[in-house]
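Colleague: The sequence and its predicted three-dimensional model are supplied below.
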Amino acid sequence: MIKCVLFDMDGVIVNTEPIGYKANQDMYKALGIIVPDSVYNTFVGNSDKNIVAKLKDLYEISLTHEELLEKQYEYYFKAFDTSDDVELLPGVKDLIIDLHSSGIKLIVASSASNAKIEKVFTRFGLHSYFDAKLSGEDFEFSKPNPAIYIEAANQSGFTKEECIVIEDSTNGIKAAKAAGIYCIGYESGLSIPQDTSEADIVITDFDQLNSNKIKGLPRTVII
């Protein structure tokens, strides 16, 4: 029986990708670089520090790694704090409440920084539902490396077979599967299109899930 759900955050719990895209494009313009969507899309699911490292590898940027990371946070937090467009994904809070009420442990394992996770959880009142919050900035390698999901499963206190992951990105799904954990791919239609073909099942609406269905995975049929 499933006893713990490991949530990605961006694109699963909250739709921050539009403001993240705008903030990053504004920063790229200020830096005098052009990052085409074909390159930008490969960043989805990566931690901020690894995205910065990739930018430094691809472009001539005079800022140090630390300075560029701070610049990225500056643009992102300004966009987050001033935007009314940041919203939870439809149905996700109802699912979170249902899972929590049924005794299923919840852990977020996000490539976002700790500061970004805290802002989202505070803004939408999510702290009380989650037992742990893991940030990609605390791991050397980003998704698709499985380290963050291996650690999340360890912190759950349950076996990998008693955990599932909900992910929306190609890199995140690859990380979950490499960690040996059952993965639900989520396609909201609101985020940058991703390849979810490696997920065990794919949903397009959180109404397709509830605590009873999740507890019965992988035997449960999700329609």
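Modeller: Thanks, I have the structure now.
Colleague: From here on, just use CA atoms for contacts and neighbour counts.
Modeller: Noted.
Colleague: Assess the claim that residue 188 and residue 205 are in contact.
Modeller: Yes - using C-alpha atoms under 8 Å, residue 188 is in contact with residue 205, at 6.9 Å.
Colleague: the more surrounded of those two?
Modeller: Per other C-alpha atoms under 10 Å, whichever of residue 188 and residue 205 has more neighbours is residue 188, with 18 against 15.
Colleague: And that one, how close does it get to residue 196?
Modeller: Here residue 188 is placed at a distance of 12 Å from residue 196 (C-alpha to C-alpha, to the nearest Å).
Colleague: okay, and the common contacts of those two?
Modeller: Residues touching both residue 188 and residue 196 (C-alpha atoms under 8 Å, 6 or more residues apart in numbering): there are none.
Colleague: Could I get the buried residue list for the helix or strand encompassing residue 155?
Modeller: Using DSSP states H and E, residue 155 maps to helix 147-156. Across helix 147-156, burial judged by 16 or more other C-alpha atoms under 10 Å covers 147, 148, 149, 150, 152, 153, 156.
Colleague: nearest spatial neighbour of the fourth one, skipping sequence neighbours?
Modeller: Spatially, and ignoring its direct neighbours in sequence, residue 150 is nearest to residue 179 (5.7 Å; C-alpha to C-alpha, 6 or more residues apart in numbering).
Colleague: one step back: who's in contact with the helix holding residue 155?
Modeller: 4, 6, 105, 107, 109, 132, 134-136, 139, 141-142, 159-160, 163, 175-176, 179.
Colleague: Please list only the buried members of those residues.
Modeller: By neighbour count, with 16+ other C-alpha under 10 Å, the contacts of helix 147-156 hold 4, 6, 105, 107, 109, 134-136, 139, 141-142, 160, 163, 175-176, 179 as buried.
Colleague: In strands, which of the residues you listed fall?
Modeller: Among the buried ones among the contacts of helix 147-156, the members falling in strands are 4, 6, 105, 107, 109, 134, 135, 163 (criterion: DSSP state E).
Colleague: can you give me the helices for this protein?
Modeller: Along the chain, counting by DSSP state H, helices occupy 17-31, 37-40, 48-58, 65-82, 92-101, 114-123, 147-156, 170-178, 211-215.
Colleague: Could you measure from the residue of the chain most remote from its centre over to residue 109?
Modeller: Most distant residue from the mean C-alpha position of the chain: residue 62, 29.4 Å away (C-alpha atoms, centre = their mean). Distance, residue 62 to residue 109, by C-alpha to C-alpha: 32 Å.
Colleague: Against that first model, consider the following:
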Amino acid sequence: MKIKAIIFDMDGTIIDTTDIWSKATDELIRLQKPDITPELLQAISKDIHGLALKATCNLIKDCLNSTDSVEELVNKKINIVSQLYSKGINFIPGFQEFYNYLKVRKLDTAVATNADAYSLKLAKTMLKLDNFFGNHIYDISYVNNIHKPNPDVYLYALNKINRQSNQCIAIEDSANGIKAAKSAGIFCIGINTSGDLETLSEADYIVDKYQDIDLDEISFKYF
């Protein structure tokens, strides 16, 4: 079976927003608990990595016994993220070159992201993602806001690009994303943009950067 398509995660995989979301999470947690210890902050932040926005705020509320509602926490985090986004975002180094290589090989491409519709709109506007993926950019609003590690957004993307799971590769940077891709039956590359290899332990193939992805090797060994 030949590789026919690549499905990308977005945050931390296509666009360099990992620090933005980490900073926004830390700021929101500190707003809720100004006296939080560095150890607890780090532990909560690690658990949150790769979760969707609402799931993140649910976890913060539960961990900190916040008096704010989940929706209030969501709105506060969106405001923080918007301020950070306004300072500018960029593609992950190597993504554009890798994407161009996929087009030369005539592979289909799509995005399956845990992002909410608002965050996706910001990213699409600032980096013109439609120029890369056309209409094949799918966030969790397409699947009743069922977020990763559930496979729903990947299964939806597969259906929309008319490919089977064994014809595709997913590229992810988080444990929840990897679980989602593999639950959908998709071979998953973990890209170490966060500097945390442990997060990628369940991936089928791990790289530090896009330049390390060898599709010929992957095709020969795994497809």
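Modeller: Sure thing, it's come through. Nothing here was measured: the structure is a model prediction, and the numbers come from that model.
Colleague: hmm, back to that, aligned against structure 2, show me the partner of the residue nearest to residue 150 of structure 1.
Modeller: Aligned counterpart of residue 179 of structure 1 in structure 2: residue 184 (TM-score structural alignment).
Colleague: same deal with residue 47 of structure 1?
Modeller: So, by TM-score structural alignment, residue 47 of structure 1 is matched to residue 52.
Colleague: Give me the neighbour count for that match.
Modeller: For residue 52 of structure 2, the neighbour count with other C-alpha under 10 Å is 21.
Colleague: if I look at it, how far off is residue 164 of structure 2?
Modeller: 25 Å.
Colleague: and if you look at residue 221 of structure 2?
Modeller: 19 Å.
Colleague: mind checking how far the residue nearest to residue 30 of structure 2 when sequence neighbours are not counted is from residue 71 of structure 2?
Modeller: In space, residue 30 of structure 2 comes closest to residue 36 once its chain neighbours are excluded; the distance is 6.8 Å by C-alpha to C-alpha, 6+ apart. Residue 36 of structure 2 is 22 Å from residue 71 of structure 2, where distance means C-alpha to C-alpha.
Colleague: Next: residue 148 of structure 2.
Modeller: 19 Å.
Colleague: of these two, who's got more company?
Modeller: residue 148 (27 against 12).
Colleague: quick one: contacts for that one?
Modeller: Counted by C-alpha under 8 Å, 6+ apart, residue 148 of structure 2 has contacts 50, 51, 52, 114, 176, 177, 179, 180.
Colleague: That one matches what in structure 1?
Modeller: Residue 148 of structure 2 maps onto residue 143 in structure 1, by TM-score structural alignment.
Colleague: now, which of the ones in strands among the buried ones among the contacts of helix 147-156 of structure 1 sits nearest residue 90 of structure 1?
Modeller: Comparing those against residue 90 of structure 1 with C-alpha to C-alpha places residue 6 closest, at 18.2 Å.
Colleague: and that closest one, what is it in contact with?
Modeller: Here residue 6 of structure 1 is in contact with 106, 107, 108, 109, 149, 152, 153, 163, 164, 165, 166 (C-alpha under 8 Å, 6+ apart).
Colleague: Save these as CSV, and put in distance to residue 201 of structure 1 too.
Modeller: Formatted as CSV, these follow (distance: C-alpha to C-alpha, whole Å):
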residue, distance to residue 201 of structure 1
106, 19
107, 20
108, 20
109, 19
149, 18
152, 21
153, 20
163, 15
164, 11
165, 11
166, 10
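Colleague: and which of the residues you listed is nearest residue 84 of structure 1?
Modeller: Each of these was checked against residue 84 of structure 1 using C-alpha to C-alpha; the closest is residue 108, at 23.4 Å.
Colleague: Verify the contact between the closest one and residue 12 for me.
Modeller: No - using C-alpha under 8 Å, residue 108 of structure 1 is not in contact with residue 12; the gap is 10.3 Å.
Colleague: Neighbour-wise, give me the winner out of the contacts of residue 148 of structure 2.
Modeller: Busiest of the contacts of residue 148 of structure 2 [other C-alpha under 10 Å] is residue 177, holding 31 neighbours.
Colleague: so who does it touch?
Modeller: 9, 50, 148, 149.
Colleague: change it to 6 Å
Modeller: 148, 149 (C-alpha atoms under 6 Å, 6 or more residues apart in numbering).
Colleague: So it versus residue 2 of structure 2, what's the distance?
Modeller: Counting by C-alpha to C-alpha - residue 177 of structure 2 and residue 2 of structure 2 are separated by 23 Å.
Colleague: And residue 30 of structure 2, by the same measure?
Modeller: Distance from residue 30 of structure 2 to residue 2 of structure 2, by C-alpha to C-alpha: 49 Å.
Colleague: Between the two, point out the one with more neighbours.
Modeller: More crowded of residue 30 of structure 2 and residue 2, by other C-alpha under 10 Å: residue 30, with 14 against 11.
Colleague: what about residue 9 of structure 1, how many residues close to it?
Modeller: With other C-alpha under 10 Å as criterion, residue 9 of structure 1 counts 26.
Colleague: Without its sequence neighbours, what residue ends up closest to it?
Modeller: Residue 9 of structure 1 sits nearest to residue 110 (C-alpha to C-alpha, 6+ apart), 5.5 Å away.
Colleague: burial measure for that neighbour, as a count.
Modeller: Residue 110 of structure 1: 28 neighbours (other C-alpha under 10 Å).
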